[in-house]
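Asks: Generate coordinates for the sequence data below:
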Amino acid sequence: MRKILNVKRKKRFSYNHVNDHHKKWDWMIRITFLILIVIGGIYHAFNLDQEGRVWYLQPYIMVFGFGLVSETVRAIFEKKYSENPNDYKFTLSQLAYLSITLLVFFTTDFFGIFT
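Replies: Below you'll find the model as predicted:
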């Protein structure tokens, strides 16, 4: 996909911000999700029974939501400010692939491996 869209490879596990405005948005998203994960952890610590659990405060849902929001914001900033017009298309294709893969894994309980 990278070759088809003529997109350069980015460094893994580094902050590849498009500009300073994107950097500010990215850190706001990170801090917000960190606070939400802590609140969700505290909530679940006080509600240890299964009936009191809220699905959207589960840690794996929060991490998935963080990735979804973070990569969507990256794609928006790449569309607006990137030098290569295909950068955002590659980011959206990565996001779609990862989302579909994780959705399939979680809905099938990892294809029945852990049941």
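Asks: make it CA atoms for all contacts and neighbour counts henceforth
Replies: Will do.
Asks: Within the helices and strands, which one has Thr72?
Replies: Secondary-structure assignment from DSSP states H and E places Thr72 in helix 59-81.
Asks: Quick one: work out the angle between the longest helix belonging to the chain and helix 59-81.
Replies: Ranked by residue count and defined by DSSP state H, the top helix of the chain is helix 20-46. What separates the directions of helix 20-46 and helix 59-81 is an angle of 170 degrees, with axes from the mean of the first three to the mean of the last three Cα atoms, to 10 degrees.
Asks: Another sequence for comparison is provided below:
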Amino acid sequence: MDGVNRMYGPDYSGMQTDVMWEVFGFLVVGSIAVFLVNWFLRRTLGVKRKRFFSPSSNYVNSQHQKVDAYFRWGGAAIFLLVFFFTYGQGPFIPFAVLVVIGIFQEGYTAYMEKTHSDNRNDFKFTLMQLPIALTIIFICAYIFLPDFGDVFFYGVD
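Replies: This next block holds a predicted model:
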């Protein structure tokens, strides 16, 4: 009896752990690759690294901060609505909505950096960061998670 302990019922200690290692590999390799590419781009373009939890270094001016907050909160509301309405159709549509909202948000950030930033290369880095990161994540997903395409595109006709 594989996977069933005669005395205590199902034996969950014998579950396959290879999926766990695939997810771990995806997270580690994807994160390191995105970090290294961003580091290389930052160094090549001469762009200063923005602090993660410091809003003062992430915005060019107060208007940028205000509009970015609208993007974040409005994007979250739109994502939740789309997620609940398309729940049974797979994760592709909500993810596509997140990407579109992210494109608009990064586009606005690049516009504000181009018009108001001291460093003229800030907007170039912002425009390159999202497509490169998405490409790396998708490549790592296909390498480390072989069923990624089947699960991700489930329900898309």
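Asks: thinking again about what came up before, distance from the chain centre to the helix holding Thr72 of structure 1, please.
Replies: Counting by Cα atoms, centre = their mean, to the nearest Å, helix 59-81 of structure 1 is centred 5 Å from the centre of its parent chain.
Asks: Which positions in that helix come out as buried?
Replies: 59, 62, 66-75, 77-79 (16 or more other Cα atoms under 10 Å).
Asks: Give the buried residues for the helix or strand that it is followed by.
Replies: Next along the chain after helix 59-81 of structure 1, taking DSSP H and E as the criterion, comes helix 87-107. In terms of neighbour count (16+ other Cα under 10 Å), helix 87-107 of structure 1 has its buried residues at Asp87, Tyr88, Lys89, Phe90, Thr91, Leu92, Leu95, Ser99.
Asks: Identify all contacting residues around helix 87-107 of structure 1.
Replies: Residues external to helix 87-107 of structure 1 that are found in contact with it (Cα atoms under 8 Å, 6 or more residues apart in numbering): 1-2, 5, 7, 68, 71-72, 74-76, 78-79, 110-111.
Asks: From Ser70 of structure 1, how far out is the equivalent of Gln129 of structure 2 over in structure 1?
Replies: Gln129 of structure 2 is assigned Gln94 in structure 1 as its aligned equivalent, the criterion being TM-score structural alignment. Gln94 of structure 1 sits 12 Å away from Ser70 of structure 1, taking Cα to Cα, to the nearest Å as the criterion.
Asks: So which elements touch the top helix by length along structure 2?
Replies: When secondary structure is assigned using DSSP H, the longest helix within structure 2 turns out to be helix 18-45. Using 3 or more Cα pairs under 8 Å, 6 or more residues apart in numbering; DSSP states H and E as the contact definition, the elements that helix 18-45 of structure 2 packs against are helix 122-144.
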